[in-house]
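Q: Here is my input; please provide its structure:
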Amino acid sequence: MTVAYTASDRNNVTCQTLAPFRWYRYTGTDEGYLTNACPEDFQCGSYSQIWLNDSLPDVNEGETLKSVCIRKKNSCCAAKTTIRAKNCTDFVIYFIIPVPDCANYCYEAPKEDPALSSNKDPICDGDVESFPALVWIIIISLGLLLLLMGLLVFVRGRLKRKNRLQTEEGNEIKNLPPLYDRDPQIKRTRFNRNMLNNTRI
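A: Here you go, the predicted model:
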């Protein structure tokens, strides 16, 4: 979306849906520059906008980090972060990062109807999508690590419970009286044997 488009109210906003961790080129403007001025209410089609709080990327900078602000309500910079950017002489590409719900990247005025297209093969030399692959590897690795840790905690809990039950069972057995004190028949038999032994003496 661009500053030339303004939503009528909060109920008529248009939220961008972009896959994060990819290079994008905005084709609705000649150069594809993010605006470096704080947008007004509902500009760029939303109540929350992302704008460049930095200098425009220069060709000589190569791939660089630029500061961006997220505008919300009456705050021009309710949150701040950085994104990767590169000036490819004829246009600029940005490495899109996850953003809050309905926070639109806000670009300069368009040359035609706004359109945002993915630049899977950026013309700039050296632009390869190695970082997204690395991100997914890290995410999957962390997920597997968390799964393994959860499994270990579960197994450890089961073992502790089993040991506790065995200990409680052992204590119950220890606290039981001798068998002959619990069984009257055995007790009478023991008494008769004692009487017999005393008689023989």
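
Q: Please count neighbours and contacts with C-alpha atoms only from this point.
A: Noted.

Q: hang on, residue 70 in a strand?
A: Yes: under DSSP: H, G, I helix; E, B strand; the rest coil, residue 70 falls within a strand.

Q: Downstream of the longest helix seen in the chain, the next helix or strand is which one?
A: The helix that spans the most residues within the chain, counting by DSSP state H, is helix 130-174. Next in sequence after helix 130-174, counting helices and strands by DSSP states H and E, comes helix 179-182.

Q: Which elements pack onto the helix or strand just after that next one?
A: Remark: after helix 179-182, the chain's next helix or strand is helix 184-200, criterion DSSP H and E. Packing partners of helix 184-200 (3 or more C-alpha pairs under 8 Å, 6 or more residues apart in numbering; DSSP states H and E): helix 179-182.

Q: what does the helix it packs on rub up against?
A: With contact meaning C-alpha atoms under 8 Å, 6 or more residues apart in numbering, helix 179-182 is reached by 186-187, 190.

Q: And this one, please, so the two structures can be compared:
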Amino acid sequence: MFYTTCVVILVLQISLSDAAFDACTNYTSMKYVDRRAVQNQLEIGSINPISDDFLESGWYRIESAAGENMPTEPPGSLRCGTWYPIWLNGTLPTTIGEEIVGQVCLQGFTKNCSLTWNIDIKYCSGDYLVYNLVRSETTSSGYCFGTEAVTATIETPSTSIATNTDDPINGFDPCDQYSLIDYQDRRAATRTLVLGEYTAISDDFLTSGWYRVERSSCEKMPTSAPEPFHCGTWYPIWLNGQLPTTPGQQVQQTVCLQSFTQTCLYSWNVDIKLCTGDFFVYNLLNSKIASSGYCFGTLDVCAVKEDDTPSPNANTEYTLEKETKEYVKILVVVGVIFIIVVVVLSVLLAVYCRKSRRKITNSNNVPQPGKTNKTGISPPLYKRKTSSVNIQSKTHIDSPPPYRSREPSVTSIGNFNPDKKLTATDIFAVKNTDNI
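A: The predicted structure is shown next:
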């Protein structure tokens, strides 16, 4: 009975949790929707490809003029703003409230369906679709939505809409309720992004709203296209129009995204107001392009932090810091050169020692018959000499040999008297043998 009750409670909790969550109201708006259309072909080198291997898995809604439907046929490589488009290998739900499990395919350069996985798709009562997307496992791959590409390039200045908002509606005045833009000193049009020194500013993470640049001499957005890799980012965003000139005046102008090949690859509108205190506030929208950022300030001084601005009459911390960095760079270069010189000298010394050792070894060797020396003259044949051996008598100390008389044996025909010693005269005297 106890276990049955627990099972019933668990089923009720699951049912209530499912009922409490509604994907049609709990979703996130998809980024870069205008670039995800099938007809949007990626221009390599002009902009970074969409890469959904950084996408956070969850429910998403597509709000784009190109459409919200995921294509059900292979789009082709380098489509949908990415290298490897992800498309739906099936059909979309058609009945309100219907939720299906669909299979998506990643298209490669040679195969229409290199990888597959499943996602959930639901048709909501507001006549729109939501997708439960899973993070891709492949770099430079992205989900496709919509068919026709949205043309966002505008080469002519937009028409400004000027209004006077000295009397704010509903008590809201952007001149009093704004946020300070981040990285002010890095957003100057004269500031070049040094790869590896700083991370590129990326205003696709910017929270949309009213912003102010606090430095009065650097608060104006440039009205001409900066170069790529300026304003502390890869793709600078500049004002394709004019700033308001009358205090209290608010205008709507077009901003452009500068790419490597086009001065205005994408554009959208922002509101700008000149406040009574003689400063500007900008109603900025988050960019749809990674590594892109809004530009503010055109003077060289805008590329330097305000508290580090160099004075013409005195040495400042900025100058000291800059000189210190230069000295460090010089020391690093000198150190690297010194290490290279030491390594080269060590190698040369090792080679020299090896050659010297080889010469000494060869000079001590006996020349071999038939071989030619360095001068090309054959050495004389080796002649073996007779060896001389110094024969010395050896004395055996342990057991000397028995004494042997050196006196010669005498054979006598006559009587031999052993007691008689022979003298030298007796031995060598010539005897008369006539009587014998």
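
Q: Residue 232 of the second structure belongs to a helix, doesn't it?
A: No: membership of residue 232 of the second structure in a helix is not supported by three-state DSSP, which gives coil.

Q: residues in the second structure aligned with the longest helix of the first structure?
A: Using TM-score structural alignment, none of the residues of the second structure align to helix 130-174 of the first structure.

Q: one step back: could you pick out the buried ones from the contacts of helix 179-182 of the first structure?
A: Listed as buried from the contacts of helix 179-182 of the first structure is no entry at all; burial here means 16 or more other C-alpha atoms under 10 Å.

Q: gap between the most centrally placed residue in the first structure and residue 11 of the first structure?
A: Geometric centre of the first structure, nearest residue: residue 139, 8.4 Å, by C-alpha atoms, centre = their mean. Counting by C-alpha to C-alpha, to the nearest Å, the gap from residue 139 of the first structure to residue 11 of the first structure is 35 Å.

Q: Next: residue 117 of the first structure.
A: According to C-alpha to C-alpha, residue 117 of the first structure stands 26 Å off from residue 11 of the first structure.

Q: quick one: which of these two has more around it?
A: Taking other C-alpha atoms under 10 Å, residue 117 of the first structure and residue 11 do not tie; residue 117 has more neighbours (12 against 9).

Q: Next, that one: secondary structure please.
A: Residue 117 of the first structure ends up strand, using three-state DSSP.

Q: what sits against it?
A: Going by C-alpha under 8 Å, 6+ apart, residue 117 of the first structure touches 24-27.

Q: Can you flag which of the residues you listed belong to strands?
A: Judged by DSSP state E, strands contain the following of these: 24-26.

Q: who wins for most neighbours among these?
A: Neighbour max across these (other C-alpha under 10 Å) = residue 26, 25 neighbours.

Q: Can you find the partner of that one in the second structure?
A: So residue 26 of the first structure corresponds to residue 213, using TM-score structural alignment.

Q: neighbours around the nearest residue to that match once chain neighbours are set aside, how many?
A: With C-alpha to C-alpha, 6 or more residues apart in numbering as the criterion, residue 213 of the second structure has its nearest non-adjacent residue at 4.9 Å, and that residue is residue 219. Close neighbours of residue 219 of the second structure, defined as other C-alpha under 10 Å, add up to 21.

Q: so who does residue 219 of the second structure touch?
A: Here residue 219 of the second structure is in contact with 212-213, 279-280, 296-297 (criterion: C-alpha under 8 Å, 6+ apart).

Q: repeat that with 6 Å
A: 213, 296-297 (C-alpha atoms under 6 Å, 6 or more residues apart in numbering).

Q: how much space between it and residue 188 of the second structure?
A: Separation of residue 219 of the second structure from residue 188 of the second structure (C-alpha to C-alpha) stands at 9 Å.

Q: tell me which of the contacts of residue 219 of the second structure are still there in the first structure?
A: For these, the subset whose aligned partners also touch in the first structure (both residues aligned by TM-score structural alignment, their matches' C-alpha atoms under 6 Å) is residue 213.

Q: Including distance to residue 120 of the second structure, could the contacts of residue 219 of the second structure go into JSON lines?
A: Shown next, in JSON lines, are the contacts of residue 219 of the second structure (distance: C-alpha to C-alpha, whole Å):
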{"residue": "213", "distance to residue 120 of the second structure": "44"}
{"residue": "296", "distance to residue 120 of the second structure": "43"}
{"residue": "297", "distance to residue 120 of the second structure": "47"}
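
Q: nearest to residue 254 of the second structure, of the contacts of residue 219 of the second structure?
A: Distance to residue 254 of the second structure across the contacts of residue 219 of the second structure (C-alpha to C-alpha) is lowest for residue 296, with 15.0 Å.
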